[in-house]
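Engineer: when you get a sec, could you give me coordinates for this:
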Amino acid sequence: MKTVLHKAEDRGYANHGWLQANHSFSFAGYFNKDKIQFGALRVLNDDIIAPKMGFGTHPHDNMEIVTIPLSGVLKHRDSMHQNWQQVLPGEVQVMSAGTGVQHSEINGSDDTHLSLFQIWIMPNKQHVEPRYDQKSFHDEDRQNKLQTLVTSIDENHEGSLKIHQDAIISRIDLDIGKTYEYTLKSDNHGVYVMTVFGQVSIADITLGTRDALGVSNAVGFSIDAMEGSSLLFIEVPMG
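Structural biologist: The predicted structure follows:
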């Protein structure tokens, strides 16, 4: 098993006043040659956005973008849909930028901060037709069991959102004292495990809130919950 540990306090950080951003990988003004990507995972940003503020219209292409609101109200508008779309905690949003898309993201609340994860995964197909989707996932469906959020558009997996990459994004909430055995899809896959909150142990490595561990060259591994914990898994091809 090969592991790479990314402690929460070692992430890139930017405070723009209206935006507080933590970058697990090199992004915008943050560059770390040892944190460019993890396999096909290019970006994992942990953002807090002030009320009524956000990102104005900007372009993307040839990237699979997944957004997971944690608290607050996200409002999204893009060149495929001119109306604002509301995305709430419990929902997940995916956008295949493909040949090119313009979009805007703002905090839809007048008085509450918006907290979210934004994930960029490099696609396995270039210049696809842009697409957008979102779906609600229930908390109880990940209590001590894996909840699959996103899978490849080429796979017939019911209930998950789809992207153009052989990737799996999933979550689990573990009660204190629980153990979960995670199995990777193939020898070529690695998984980036982010502790959303809590404390767990993986391969004798302790992870606290927002700590992350990249695991590759492994069939699977055990996760032991040292307290009530929530985990995000981003499994991607490594080569």
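Engineer: when you work out contacts or count neighbours from here on, use the C-alpha atoms and nothing else.
Structural biologist: Will do.
Engineer: tell me which element Ser104 is part of?
Structural biologist: strand 101-107 (DSSP states H and E).
Engineer: residues of that strand that come out buried?
Structural biologist: 101, 103-107 (16 or more other CA atoms under 10 Å).
Engineer: to compare against the first, here's the next sequence to fold:
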Amino acid sequence: MKTVIHRASTRGFADHGWLKANHTFSFANYRNPERMHFGVLRVLNDDYIEGGGGFGTHPHDNMEIITIPLSGTLEHKDSMGNTGIIKKNEIQVMSAGTGIFHSEYNATRDKALQLLQIWLFPNKRQVTPRYDQLQLNPADRKNTFQQVLSPSSEDEGVWIYQNAWFHLIDLDSGKEGKYTLKDNENGVYVFVISGEIEVNGEKLSTRDGMGVWETDELIVQANKNAEVLLMEVPMQLN
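Structural biologist: Have a look, this model is predicted:
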């Protein structure tokens, strides 16, 4: 088993006033040659957006883009004609493919929006762009792994063009979950949304991240009540 740990305090940080962004991997003005990606996981941004703030219309291509709101309300518009409101306990995905334009705004003026935006390199390029969002039942992740993303439209959660699976889990203090990889050539990036956990004996706190690979399973144990996102991804770029 191999591991890498990214403490919350070591992430890149940008304060744009309306936006406070933490970057686990190199992004925008944050450049760290040791933090370029974890396998096909290219971006893990932890964004805090003030009321009324947001990203104006901008382009993407050939990237799988996943957004998970943690609090507040996100307003989305794109060049495919999609408009939507995304909130906590929902997940949004876009396959940018041949190219899209979209905007993202905090839909409220008086409350902050917090979200995770995650980019994965796709296993198919130049696909027709697509969009999807899904409401999640938080009860389905109470002390168990809730699958929220997969490579197949026939499986649970949203799907993307990549051999990847995402799971959320809300663990009570003292509880643990065993995660078995879907593909033992993949790795898993564990991100602590809140609380304190141990992964195979390594202690992690809120917003810490840990990559694990060359293993077929891992144990996540909560030292305090914890919300955790597990991202299983291929370790080799296509």
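Engineer: sorry, back to before: pick the one among the buried residues of strand 101-107 of the first structure closest to Lys125 of the first structure.
Structural biologist: Proximity of those to Lys125 of the first structure (CA to CA) peaks at Val101, which lies at 15.8 Å.
Engineer: wait, isn't that closest one in contact with Ser79?
Structural biologist: Yes. Here Val101 of the first structure reaches Ser79: they are 6.0 Å apart, a contact under CA atoms under 8 Å.
Engineer: show me what contacts Leu174 of the first structure?
Structural biologist: By CA atoms under 8 Å, 6 or more residues apart in numbering, the residues touching Leu174 of the first structure are 143-145, 225, 228-230.
Engineer: next, count neighbours for the counterpart of Gly177 of the first structure in the second structure.
Structural biologist: By TM-score structural alignment, Gly177 of the first structure lines up with Gly174 in the second structure. Close neighbours of Gly174 of the second structure, defined as other CA atoms under 10 Å, add up to 11.
Engineer: pull the contacting residues for Gly228 of the first structure.
Structural biologist: So Gly228 of the first structure contacts 173-176, 198-199 (CA under 8 Å, 6+ apart).
Engineer: tell me the spacing between the spatially most central residue of the second structure and Ile197 of the second structure.
Structural biologist: Nearest to the geometric centre of the second structure sits Ile118, at 4.3 Å (CA atoms, centre = their mean). Separation of Ile118 of the second structure from Ile197 of the second structure (CA to CA, to the nearest Å) stands at 22 Å.
Engineer: please apply the same query to Phe121 of the second structure.
Structural biologist: Counting by CA to CA, the gap from Phe121 of the second structure to Ile197 of the second structure is 28 Å.
Engineer: list the contacts of Gln135 of the second structure.
Structural biologist: Contacts of Gln135 of the second structure by CA under 8 Å, 6+ apart are 89-91.
Engineer: separation between the residue nearest to the centre of the second structure and Glu185 of the second structure?
Structural biologist: For Ile118 of the second structure relative to Glu185 of the second structure (CA to CA), the value is 21 Å.
Engineer: likewise Ser71 of the second structure?
Structural biologist: From Ser71 of the second structure to Glu185 of the second structure the distance is 34 Å (CA to CA).
Engineer: and what of Gly174 of the second structure?
Structural biologist: 30 Å.
Engineer: secondary structure class for Val228 of the second structure?
Structural biologist: Here Val228 of the second structure is strand, with the state taken from DSSP: H, G, I helix; E, B strand; the rest coil.
Engineer: the first structure: which residue goes with that one?
Structural biologist: Match for Val228 of the second structure (TM-score structural alignment): Leu231.
Engineer: that match and Arg171 touch, don't they?
Structural biologist: Yes. Counting by CA under 8 Å, Arg171 is a contact partner of Leu231 of the first structure at 5.5 Å.
Engineer: shared neighbours of these two, anything?
Structural biologist: Residues touching both Leu231 of the first structure and Arg171 (CA under 8 Å, 6+ apart): none.
Engineer: now do the SS call for Ser186 of the first structure.
Structural biologist: Assigned with three-state DSSP, Ser186 of the first structure falls in the coil class.
Engineer: does it really touch Val219, like I thought?
Structural biologist: Yes. With contact defined as CA under 8 Å, Ser186 of the first structure reaches Val219; the gap is 7.4 Å.
Engineer: just give me the neighbour total for the residue nearest to Thr179 of the first structure when sequence neighbours are not counted.
Structural biologist: Leaving aside its chain neighbours, Thr179 of the first structure sits nearest to Asp224 (4.5 Å; criterion: CA to CA, 6 or more residues apart in numbering). Neighbour count for Asp224 of the first structure, taken as other CA under 10 Å: 21.
Engineer: correct me, but Asp224 of the first structure touches Ile205?
Structural biologist: No. Contact criterion CA under 8 Å: Asp224 of the first structure and Ile205 do not qualify, at 10.2 Å.
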